[in-house]
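Q: Sequence and predicted structure, then a few things I'm wondering about:
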Amino acid sequence: MKIYRQPFYKTYMMVILVASIITFVLVSPVLVEHFNMALSNGVDIDYLIKTFIFVFVPCLIVITFIIVYTSFYVVVSNSGIDIINGIIPFIRKGYLYKDIMRVEIGNKGGLSNYIRVIKSNKTKSLPFVICLVSKEDCMSILNDMTSYGIDIEINGQLK
């Protein structure tokens, strides 16, 4: 079993996380100032809290979704491949070699590569963003899957 994963701190997701924290720190004083100004003008506190929740919670959910969705790595074993999330490890998808017809791997202009498995019944998986896998490891994954007789399709240029 080969695990293709580079350390988490080498990915751009940490940049997204740090940027969102910095943005929150910079925007917080403005929000507090407007909150205090609205309180001094007689606006009901329940209205302000509800407004803050309807703005802050969706932003937090979107940032969390982006970070979790782009954190997959690949484990190649003798029986198949597993695509596992690096942040929440119980989010995983396993494919047996006998069920795989073709594997797409590539990059469509973004910062990270993706992998998509096409099963023998012509169903496509979601494209898993494998930013926790380096370019050299992507080539090793391709070589390993080719040795097991899997057709590989490379879209774009691997980064």
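A: Sure thing, it's come through. Residues are numbered from 1 along each chain as shown.
Q: C-alpha only now, for contacts and for neighbours.
A: Will do.
Q: contacting residues for Val133?
A: 4-6, 72-74 (CA atoms under 8 Å, 6 or more residues apart in numbering).
Q: Over to it. Which of the three states is it?
A: Going by DSSP: H, G, I helix; E, B strand; the rest coil, the secondary structure assigned to Val133 is coil.
Q: now swap in Asp82 and tell me
A: Judged by three-state DSSP, the three-state class of Asp82 is strand.
Q: so it makes contact with Val74?
A: Yes: the criterion here is CA atoms under 8 Å, and Asp82 meets it with Val74 at 5.8 Å.
Q: the more surrounded of those two?
A: Val74 (26 against 18; other CA atoms under 10 Å).
Q: Which of the three states applies to that one?
A: Under the three-state scheme (three-state DSSP), the conformation of Val74 reads as strand.
Q: still on that earlier bit, closest one to Cys59 out of the contacts of Val133, please.
A: Phe72 (22.2 Å; CA to CA).
Q: what sits against the residue nearest to Lys108 when sequence neighbours are not counted?
A: Closest residue to Lys108 apart from its sequence neighbours, by CA to CA, 6 or more residues apart in numbering: Gly156 at 5.9 Å. The contact partners of Gly156, taken as CA under 8 Å, 6+ apart, are 106-109.
Q: another one to put next to it:
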Amino acid sequence: MKKYRQPFYKTYIMVFLGTIIITSAILFPIIVEHFNLALSNGVEIDYLIKISILFFVPYIIFIIFITVYNCFYVVVSNSGIDIINGIIPFIRKKYLYRDIIKVEIGNKGGFSQNYIRVIKSNKTKSLPLVICLVSKEDCMSILNDIKSYGIDIEITGHLK
């Protein structure tokens, strides 16, 4: 069994900070506009602080969701492929080689990270899982290991 995973803290910090910046850029102007509108209508500041909690709870949940969704790594074993979350390890997906038709590894371009998608024998596609905890060299090694088991590989875009 081979684990393909680079140091967790480097990628996690980058993904977490990027998520906070993007989400803040989208949500803060809306929150500030509503806050100023309420103050101009004579609403008390204590009430606004209580209401702002309703804005920040979904904001925090969204940041956590995006961060968790972007941190997967791959384990290749003799029986199949495991795609495991680096933050919450019990979030995992196991695919047996006998059920797999094709594995797609790629990158959408721009600032996006590498992803992996498994196509099973009943023609169902898995969600594209972002494998930012796997380096480019390890992606190529994963491809070679999966090819050795007779699985078709499709590379889309350029791997980072």
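A: Received it, and whenever you're ready, just let me know what you need. Computed from a predicted model, the values in this text were never measured in an experiment.
Q: ChimeraX command to pick out the buried ones of the contacts of Gly156 of structure 1?
A: Remark: buried members of the contacts of Gly156 of structure 1, expressed as a ChimeraX selection using 16 or more other CA atoms under 10 Å:
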select :106,107
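Q: And the contacts of Gly156 of structure 1, which is closest to Ile21 of structure 1?
A: Using CA to CA, Gly109 comes nearest to Ile21 of structure 1 of those, at 26.1 Å.
Q: If we ignore the residues flanking it in sequence, what's nearest that closest one?
A: The shortest distance from Gly109 of structure 1 to any non-neighbouring residue, by CA to CA, 6+ apart, is to Gly156 (7.7 Å).
Q: what sits up against stretch 106-115 of structure 1?
A: Counting contacts by CA under 8 Å, 6+ apart, the residues touching stretch 106-115 of structure 1 from outside are 103-105, 127-131, 154-159.
Q: now it: how far from the chain's centre is it?
A: Mean C-alpha position of stretch 106-115 of structure 1 versus that of the full chain (CA atoms, centre = their mean, to the nearest Å) differs by 11 Å.
Q: Equivalent analysis for stretch 31-44 of structure 1, please.
A: 38 Å.
Q: and if you look at stretch 124-142 of structure 2?
A: With CA atoms, centre = their mean, you get 11 Å for stretch 124-142 of structure 2.
Q: just stretch 49-66 of structure 2 next, same as before
A: 19 Å.
Q: Likewise for stretch 89-100 of structure 1?
A: 17 Å.
Q: and in structure 2, which of the contacts of Gly156 of structure 1 remain?
A: When you map the contacts of Gly156 of structure 1 onto structure 2 and apply both residues aligned by TM-score structural alignment, their matches' CA atoms under 8 Å, the shared contacts are 106-109.
Q: Write the ChimeraX selection for whichever of the contacts of Val133 of structure 1 are buried.
A: Those of the contacts of Val133 of structure 1 that count as buried under 16+ other CA under 10 Å are selected in ChimeraX with:
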select :4,5,72,73,74
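Q: Tell me the one of the contacts of Val133 of structure 1 nearest Leu17 of structure 1?
A: For those, the nearest to Leu17 of structure 1 is Phe72 (16.5 Å; CA to CA).
Q: and the closest one, how far is that from Phe8 of structure 1?
A: The gap separating Phe72 of structure 1 from Phe8 of structure 1 is 10 Å, by CA to CA, to the nearest Å.
Q: Can you mark which positions in stretch 89-96 of structure 2 are buried?
A: Those would be Tyr95, for stretch 89-96 of structure 2 by 16+ other CA under 10 Å.
Q: Touching it from outside, list them.
A: Stretch 89-96 of structure 2 has contacts (CA under 8 Å, 6+ apart) with 79-85, 118.
Q: residue ranges for the strands of structure 1, please.
A: Applying DSSP state E to structure 1 gives strands spanning 2-4, 72-76, 80-85, 92-96, 100-106, 114-119, 128-129, 151-155.
Q: Please identify the most buried of the ones you listed.
A: Across the strands of structure 1, averaging neighbours per residue (mean count of other CA atoms under 10 Å) puts strand 128-129 on top, at a mean of 24.
Q: average offset between that strand and structure 2?
A: Comparison of strand 128-129 of structure 1 with structure 2 after fitting gives an average deviation of 0.3 Å (mean CA distance after the TM-score superposition for structure 1).
Q: Contacts for that strand, please.
A: The contact list for strand 128-129 of structure 1, computed with CA under 8 Å, 6+ apart, reads 69-72, 83, 112-116.
Q: tell me which of those residues is nearest to Ala19 of structure 1?
A: Looking at the contacts of strand 128-129 of structure 1 and their distance to Ala19 of structure 1, the nearest is Thr70, at 16.0 Å (CA to CA).
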